[in-house]
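In: Sequence and predicted structure, then a few things I'm wondering about:
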Amino acid sequence: MQLQERECPQCGDPFTGRADKKFCSDACKAQYRRDNLDGKSVNDEEDKDEEWDAENDDWDEDEEEGNVESNMPLYGKVNLSESSPSSITRLEQANEEERKRQFHALEVIRLKQLRIEAQLKQEAAEEAEEEAEKIRTLHSLYSTLIKKCLKLDGQELDEEDLETWIDELDEASEKYLSHPGLREPDNKAHKRLKDLYWLRDTFSDLLTEFHEEGEPVFLELPPKRKARFRTNRIA
């Protein structure tokens, strides 16, 4: 191989060597590499291998001295505690979407409960109105019969009259059994139902008397019973 004379780029001394030799010595080559860490490689593939060996030598020396981390390039250190802004933004968006989803689900449940409560209140109001209407109807039935009986007191009755009254009182008593007030022990509905039963028994006894004697009979209401009727007619 032809030898050439050239100048060492590190120390500036002239030297003679192969065409691919650029430094006068390994020391200048290593020093040049240290001074130009950020620069491009100045050797061919063989020089790169030599530089790699030199780096390994430097690494071994640092490792023996316990100072490996201090010689590592800064870009090799990563702060794992830091996250990129884009990652934080995506996480915040995901959390916000989850909060919105949960809020929407709770709102749906709340509205459903409100609808159920409103429906129950409406049904309760309708039932209360139906119950109140039934009470008014049954009391009107009771009051009408009692008023007629009070007017009938002392009058003569024949068989047809007695049978008609018995049928009316049977029907009225049957209807009055559905009175909502009968669910309450102290409600006046119990006394009024007993009044209807008493009248039914009274007319039944008069009919028996009529059949036995074959003569018209008279309805005679005791004073206490009439007073009771008048009291119970009051709603």
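Out: Alright, I've got the coordinates.
In: From now on I want contacts and neighbour counts done on CA atoms only, so please keep to that.
Out: Noted.
In: Centre of the chain to stretch 164-179, how far?
Out: 51 Å (Cα atoms, centre = their mean, to the nearest Å).
In: Name the residue closest to the centre of this structure, please.
Out: The centroid of the chain falls nearest to I109 when counting by Cα atoms, centre = their mean (4.1 Å).
In: how close does the residue nearest to K226 when sequence neighbours are not counted sit to A227?
Out: Nearest residue to K226, sequence neighbours excluded (Cα to Cα, 6 or more residues apart in numbering): L150, at 7.1 Å. Separation of L150 from A227 (Cα to Cα, to the nearest Å): 10 Å.
In: Got another one to weigh against that:
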Amino acid sequence: MRLKPNIFFDMDGVIAVYEKDAYIPESGKKPLYLDLDKHYFRTCKKNEHAAEVLQMLRSLNASDERMHDVKPFVNTLLKKSVGLDTPMHPSVKVSDYIFSASVHVLSRIPQSCKEAIVIAKDKKKWLDEHFTNKNMTRREKGICFNTSFKNKAETAEHILSRPLRPTDILIDDYNPNLIEWERRGGTAIKYLNGQNDANSWEGLCVSSNETPAEIVSFIMMILIQNKITDVY
């Protein structure tokens, strides 16, 4: 069975702007995101920067002008990477593998019944509003929720029906998610959104100060490296 690379995007704090006031309420008040009558997740702001990264990664195999500067860079990496032109890793097969990456949105929702139902619907509605008519298929618009599992790594393993591998990438702003992802064998990248602590994470990271093309190139570089070193 051919295993494809997978890239999972967090929603809150990555493709959706983290608004501190919505999560940390005044004393004695319910957080805005849990006030079901307000439907916070239908109206939260989109992070245009992270959303562009997601869209570019979903266009890897398409004739998308946003990939104009990325694909030549990736092709150069493939040609220069040590060990690619071997029977085990012919460059054309590695290229096909890298560009076959599947992109997902993986977001947490509460475990209580009513909150889970309402928030899941609101998040799906938000995604449909912001990512519809972007040359995406029904499959590519999917969102995965971790409710019955303890963390995102377990959820992803359930979705993929296998353990995480180095070519399974999580882009998230929350350290516990990143730590568990790496512990279970995946590759974690912290998204520095301008509000979280850059010094709290010593692993891979990308920043809202970098262009989407730079971030996509960086992710492709990581996938190439991890594909070469990982044995399937």
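Out: Ah, there it is. Note that the structure is predicted; figures quoted are calculated from it, not measured.
In: what's the TM-score here?
Out: The TM-score (TM-score structural alignment, normalised by the length of the second structure) is 0.20; 77 aligned residues with a Cα RMSD of 5.4 Å.
In: before we move on, back to that, against W198 of the first structure, how distant is the residue nearest to the centre of the first structure?
Out: 57 Å.
In: likewise I166 of the first structure?
Out: 11 Å.
In: higher neighbour count, those two?
Out: Using other Cα atoms under 10 Å as the criterion, I166 of the first structure and W198 rank with I166 on top: 19 against 14.
In: give me the element the more buried one is part of.
Out: Assigned by DSSP states H and E, I166 of the first structure belongs to helix 159-176.
In: Touching that helix from outside, list them.
Out: For helix 159-176 of the first structure, contacts defined as Cα atoms under 8 Å, 6 or more residues apart in numbering pick out 138, 141-142, 193, 196-197, 199-200, 203-204, 206-207, 210, 216.
In: of those, buried ones?
Out: 138, 142, 193, 196, 199-200, 203-204, 206-207, 210 (16 or more other Cα atoms under 10 Å).
In: ok, of those residues, which one's closest to E131 of the first structure?
Out: E131 of the first structure lies nearest to L138 out of those, by Cα to Cα, at 10.6 Å.
In: I'd like to know which of the buried ones among the contacts of helix 159-176 of the first structure are part of helices.
Out: If you go by DSSP state H, those have 138, 142, 193, 196, 199-200, 203-204, 206-207, 210 in helices.
In: In the residues you listed, find the pair that's most separated.
Out: Counting by Cα to Cα, the most remote pair of these is L138 and F210, 30.9 Å apart.
In: And stretch 138-148 of the first structure, how far out from the chain middle?
Out: 52 Å.
In: and if you look at stretch 228-235 of the first structure?
Out: Distance, centroid of stretch 228-235 of the first structure to centroid of chain: 53 Å (Cα atoms, centre = their mean).
In: Pull out the buried residues from it.
Out: Here stretch 228-235 of the first structure shows 229, 232-233 as buried, counting by 16+ other Cα under 10 Å.
In: ditto for stretch 50-67 of the first structure
Out: 50-51, 59.
In: quick one: L138 of the first structure and E171 of the first structure, what's the gap?
Out: Using Cα to Cα, L138 of the first structure is found at 12 Å from E171 of the first structure.
In: Also L207 of the first structure?
Out: With Cα to Cα as the criterion, L207 of the first structure and E171 of the first structure are 18 Å apart.
In: cool, and K151 of the first structure?
Out: Distance from K151 of the first structure to E171 of the first structure, by Cα to Cα: 20 Å.
In: Tell me how many other residues crowd E129 of the first structure.
Out: There are 12 residues near E129 of the first structure, going by other Cα under 10 Å.
In: Thank you, goodbye.
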